[in-house]
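Asker: give the three-dimensional model of this entry:
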Amino acid sequence: MDVRCTSIEEVRTRIDHIDRDLVTLLARRCQWVAQAAAFKKTTDDVRAPARVEQVIAKVRGIAEETGASPEVVERVYRVMIAAFIDEELQVHAGLTGK
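Answerer: Predicted coordinates for the structure are as follows:
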C-alpha cells in the first residue's frame, strides 16, 4: 500500500472509490456471463463445478501474488460465482425456454 491515511474518513473515501471500481467490474463480468449462457447447452454446463474450482485456484494464485488473503478471496469468489450462476441460469432459461 502506497498511501497512509490520516483519518478514518480518508480510509472510508478510499474504500468508497474501490467499491465503485469493483461494482463497475462486476457489471462488466455480468455482461460476459450473460453471453456465456448462449454457448451452454444444459444447466449442468452453466453450473460447471470443475470450472468453478479452476477459477478458485486461479484467483487464489492471484491473491498470493498480490498480497491478498487467499482465504478471503476464495470466500468472496465462491459467493460471487454462486450469484453469477443463478443469474446465468435465468438467462439460459430465457434462451432455451426451459
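
Asker: okay, CA-based contacts and neighbour counts for the rest of this
Answerer: OK.

Asker: quick one: buried residues of the helix or strand where Ile81 lies?
Answerer: Element membership of Ile81, judged by DSSP states H and E, is helix 70-96. Across helix 70-96, burial judged by 16 or more other C-alpha atoms under 10 Å covers 70, 73-74, 77-78, 81, 84-85, 87-92.

Asker: one more, for comparison:
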Amino acid sequence: MARFRVHRLKSEDQMVVDLRSDFLHDLPTRVAAPLQPIETVSWVIARLTPRFEVGGKNYVMATHRLAALPLSEIGPSIADLSTRADEITAATDFLFQGF
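Answerer: Prediction:
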C-alpha cells in the first residue's frame, strides 16, 4: 500500500485515501480518510475537505473523519492521488495544527 492511494474497504461500500507514511510499513494499520460523494456533503471547508475526481465522480475527502484501519479491511488501490499530495497534506496539517 502506498500513501495517497484510494482504496475501497472490504467490509462496506466506502472509499478511503491512505494518509500514513510509507516509512512505517511494518505497522498492521493504515491511517485513512473517507471519500464522501460530493452530493452527500452538506458543508465543506476548502482546506480541510479537498475535492477529488475518482472514477469520473466527484468526492470530498472527509479529513475530520480519519481513522486507523487494519490492513485486512483495506482492498486494492483503485486510484492514485499522489499528484495532489500537497493539498492532502495541507488538509491534515489544518486538522491538527489549525493552519
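
Asker: tm score of chain vs chain?
Answerer: With the length set by TM-score structural alignment, normalised by the length of the first structure, the two chains reach a TM-score of 0.28; 45 aligned residues with a C-alpha RMSD of 4.1 Å.

Asker: before we move on, the earlier item: and the helix holding Ile81 of the first structure, how far out from the chain's middle?
Answerer: 8 Å (C-alpha atoms, centre = their mean, to the nearest Å).

Asker: please name every helix or strand in contact with that helix.
Answerer: helix 8-37, helix 43-47, helix 49-66 (3 or more C-alpha pairs under 8 Å, 6 or more residues apart in numbering; DSSP states H and E).

Asker: go again with 6 Å.
Answerer: helix 8-37 (3 or more C-alpha pairs under 6 Å, 6 or more residues apart in numbering; DSSP states H and E).

Asker: packing partners of the helix it packs on?
Answerer: By 3+ C-alpha pairs under 6 Å, 6+ apart, helix 8-37 of the first structure packs against helix 70-96.

Asker: to what extent is Lys57 of the second structure buried, counted in neighbours?
Answerer: Neighbour count of Lys57 of the second structure, defined by other C-alpha atoms under 10 Å: 9.

Asker: repeat for Gln31 of the first structure
Answerer: 12.

Asker: gap between it and Gln54 of the first structure?
Answerer: Distance check for Gln31 of the first structure against Gln54 of the first structure: by C-alpha to C-alpha, to the nearest Å, it reads 20 Å.

Asker: how near is Ile85 of the first structure to Val59 of the first structure?
Answerer: 17 Å.

Asker: what segments of the second structure are helices?
Answerer: Assigned by DSSP state H, the helices in the second structure fall at 85-97.

Asker: okay, strands next: where are they in it?
Answerer: Ranges of strands in the second structure, per DSSP state E, are 5-9, 15-18, 29-37, 51-54, 57-61, 67-70, 74-80.

Asker: output those strands in TSV; the columns should cover distance to Phe94 of the second structure.
Answerer: Shown next, in TSV, are these (distance: least, C-alpha to C-alpha, whole Å):
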stretch	distance to Phe94 of the second structure
strand 5-9	20
strand 15-18	17
strand 29-37	14
strand 51-54	15
strand 57-61	13
strand 67-70	16
strand 74-80	22
